[in-house]
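S.K.: sequence unavailable; structure follows:
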């Protein structure tokens, strides 16, 4: 998809702050240091749109990025790394859970997994929970540029095995550095929007 317009349009912590124009939404979930901001910037062709922080766990709200007045990317707080209090983490958990479980316009979750490492316990829990609440999942293995191309299939096989991947869910490799996989991710997104 050719992105001609992309902006951060809504920041929400409660349902009454969500957009009301009923455009399809795709949530981006993953560990705090998986590269969600870099993914957003590369997919939307906007270098500094999503702020990249040296300190993982910066996203503490649901950030709605409008794309071509056609859909939203919704960046949810990362899990598993952020140095925040237990009460703050519980608050995020409730906010994320409410959005993912109840949002009618949510078409799919792009679950980002660091391709260099086997999925973490948190990655597995998130995937299982998304399957349990029957939300379509597109698995995106990030940081492909950090692994020699000849080893991609081995790393993808590990992710597939460790997550016990549903055969209906796509597993795509991606690099925010080189853009490899970008077209395939857009193709998967557009298929979920119908």
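M.R.: That came through, no problem. Because the structure is a prediction, the values reported are computed rather than measured. Residues are numbered from 1 along each chain as shown.

S.K.: contacts, neighbours, all on C-alpha from now
M.R.: OK.

S.K.: tell me which element the most centrally placed residue in the chain falls in.
M.R.: For the chain, the residue nearest the mean C-alpha position is residue 28 (2.1 Å; CA atoms, centre = their mean). Taking DSSP states H and E as the definition, residue 28 sits inside strand 25-30.

S.K.: immediately after that strand, which helix or strand?
M.R.: With DSSP H and E, the next secondary element past strand 25-30 is helix 36-43.

S.K.: which elements pack onto the helix or strand just after that following helix?
M.R.: Per DSSP H and E, the first helix or strand lying C-terminal to helix 36-43 is strand 62-67. Where contact means 3 or more CA pairs under 8 Å, 6 or more residues apart in numbering; DSSP states H and E, strand 62-67 is packed against strand 6-12, strand 71-75.

S.K.: got a list of what the residue lying farthest from the centre of the chain touches?
M.R.: The C-alpha centroid of the chain is most remote from residue 150, which lies 25.4 Å away (CA atoms, centre = their mean). For residue 150, the contact set (CA atoms under 8 Å, 6 or more residues apart in numbering) is empty.

S.K.: try it against this one:
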């Protein structure tokens, strides 16, 4: 994918603030400090389009990035950061709920999991809910450069078994820029399918809630 343009289009906390034009969207969701902002910057070949912070829990709204004027990346707030107040966690959960259940131009959800650690109870609860949405889901196993290459298959197996997921798991290192091509190949396929299909109507799937995941302390 050649990135001709990428810009922060909207910073939102309510559905009425979402972009009005219905372009294909790819949502990125994961625990706080999973490497989401760094991954977005690498995919878009930008240094600081998505703000990177060493302090987890910095994304506190839904950020829409317009790419090539034809599709969007959607950066959802991180979950599972215990230092955030209960009220804030509930607010994040409501924002995520609304977006995932109401946005009919959503083409795929990338669920980010730190490859170094077994998925947490939050990860499992969120992933189970994602699979019920009827939207394609892919798991991105981030920070693959932090473990030996020979250990990657074992860690991927742990993620798959813990999440009990049938979906693809893509080991990625944003720092080393490895695995990005595979993610782009998936998105290019989704974009081609979106271009060939008619405009989708409202989903008949039941609303799925993400408010039940218990917050846990951040892993390091």
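M.R.: On my side now, so go ahead. None of the values given here were measured: they were computed from a predicted structure.

S.K.: TM-score for these two?
M.R.: For this chain pair, the superposition-based TM-score is 0.96 by TM-score structural alignment, normalised by the length of the first structure; 192 aligned residues with a CA RMSD of 1.0 Å.

S.K.: coming back round to it: residues contacting the residue nearest to the centre of the first structure?
M.R.: Contacts of residue 28 of the first structure (CA under 8 Å, 6+ apart): 36, 73-76, 109-112.

S.K.: closest one of these to residue 24 of the first structure?
M.R.: residue 73 (8.9 Å; CA to CA).

S.K.: what's the longest strand in the second structure?
M.R.: strand 106-114 (DSSP state E).

S.K.: between it and helix 36-43, how big is the angle?
M.R.: 120 degrees (axes from the mean of the first three to the mean of the last three CA atoms, to 10 degrees).

S.K.: can you list contacts of strand 106-114 of the second structure?
M.R.: So strand 106-114 of the second structure is contacted by 24-31, 34, 36, 100, 119, 123, 127, 135-143, 187, 190, 194 (CA under 8 Å, 6+ apart).

S.K.: how much does it stray from the first structure?
M.R.: Per the superposition on the first structure, strand 106-114 of the second structure and its aligned residues are separated by 0.5 Å on average (mean CA distance after the TM-score superposition for the first structure).

S.K.: how far apart are the helix or strand just after that strand and its match in the first structure?
M.R.: As assigned by DSSP H and E, the chain's next helix or strand after strand 106-114 of the second structure is helix 121-131. Aligned to the first structure and superposed, helix 121-131 of the second structure gives a mean residue distance of 0.7 Å (mean CA distance after the TM-score superposition for the first structure).

S.K.: and helix 121-131 of the second structure, what's buried?
M.R.: 121-128, 130-131 (16 or more other CA atoms under 10 Å).

S.K.: of these, just say which sits nearest to residue 81 of the second structure.
M.R.: residue 122 (10.2 Å).

S.K.: right, and that closest one touches residue 80 too?
M.R.: Yes: taking contacts as CA atoms under 8 Å, residue 122 of the second structure lies within contact range of residue 80: 6.5 Å.
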